[in-house]
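*Asks:* only geometry, no sequence info:
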C-alpha cells in the first residue's frame, strides 16, 4: 500500500515584485488573515533554511578540526 505524501505548498510560494504586472499580482493588505498566514510560511521557511545553514557550518567546522587533529596525531606517532 502506497503512502500518499502531501506536498507542502509553502515551498512553492514566490515573492513577486509589484512592478512586474500590477493587474496580475496585486498587493495583499497586511492586516488580512491571508497575509499573516503567508508571512508565517515565509518566515518558517527562512528559519528552516538558516538553521540548516548553521548546522552545515558547524558540521563542516567540526569535521575540519577533527581531520587536523588526526593529522597531527598521526605525524607525532610516525616521528
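*Replies:* Here it is on my side, so go on. As the structure is a prediction and not an experimental result, all values here were calculated from the model.
*Asks:* switch to C-alpha atoms for all contacts and neighbour counts from now on
*Replies:* OK.
*Asks:* could you report the neighbour count for residue 70?
*Replies:* Under the neighbour criterion other C-alpha atoms under 10 Å, residue 70 is assigned a count of 12.
*Asks:* from residue 76, how far out is residue 69?
*Replies:* 11 Å (C-alpha to C-alpha, to the nearest Å).
*Asks:* who's more crowded, those two?
*Replies:* residue 69 (12 against 9).
*Asks:* helix or strand for the more buried one, which one?
*Replies:* Assigned by DSSP states H and E, residue 69 belongs to helix 33-78.
*Asks:* next up, a structure to set beside the first:
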C-alpha cells in the first residue's frame, strides 16, 4: 500500500465523518424548529382559551344554555315567541 492509497483512504474517512456531522446538525435544527412550533401552538391555544370570545353571553331564559346577550337584547319578544314554538 503506497502513500497515495493511504491518503486516499484517509480522505474517504474524513468525508464520511463530515457527512455524519452535517446529519447531526440537521437533526438538531429540525428538532429545535419542531420544539418552537409546539411551544407557539401551546401559547396560541392558551391565549385563545383565556381571551377567546369578546361577545357577552347570558343564560338563556327557559333553557340551560348560554346565548349571545346582544341577540336577546335586540328583540326579547321574538326570542320568547321562538322559545314557545319549539
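*Replies:* The structure has been received and is ready for your questions. Quick caveat: nothing in here was measured; it's all calculated off a predicted structure.
*Asks:* circling back: hey, what's in contact with both of residue 69 and residue 76 of the first structure?
*Replies:* Common contact partners of residue 69 of the first structure and residue 76 (C-alpha atoms under 8 Å, 6 or more residues apart in numbering): none.
*Asks:* residues in contact with the nearest residue to residue 69 of the second structure once chain neighbours are set aside?
*Replies:* Distances taken as C-alpha to C-alpha, 6 or more residues apart in numbering place residue 57 nearest to residue 69 of the second structure, at 4.8 Å, with adjacent residues excluded. Listed by C-alpha under 8 Å, 6+ apart, the contact set of residue 57 of the second structure reads 66, 67, 68, 69, 70.
*Asks:* please apply the same query to residue 72 of the second structure.
*Replies:* Contacts of residue 72 of the second structure by C-alpha under 8 Å, 6+ apart are residue 79.
*Asks:* where does the helix or strand that contains it end up in the first structure?
*Replies:* Assignment of secondary structure by DSSP H and E places residue 72 of the second structure within helix 69-74. Per TM-score structural alignment, helix 69-74 of the second structure has no counterpart in the first structure.
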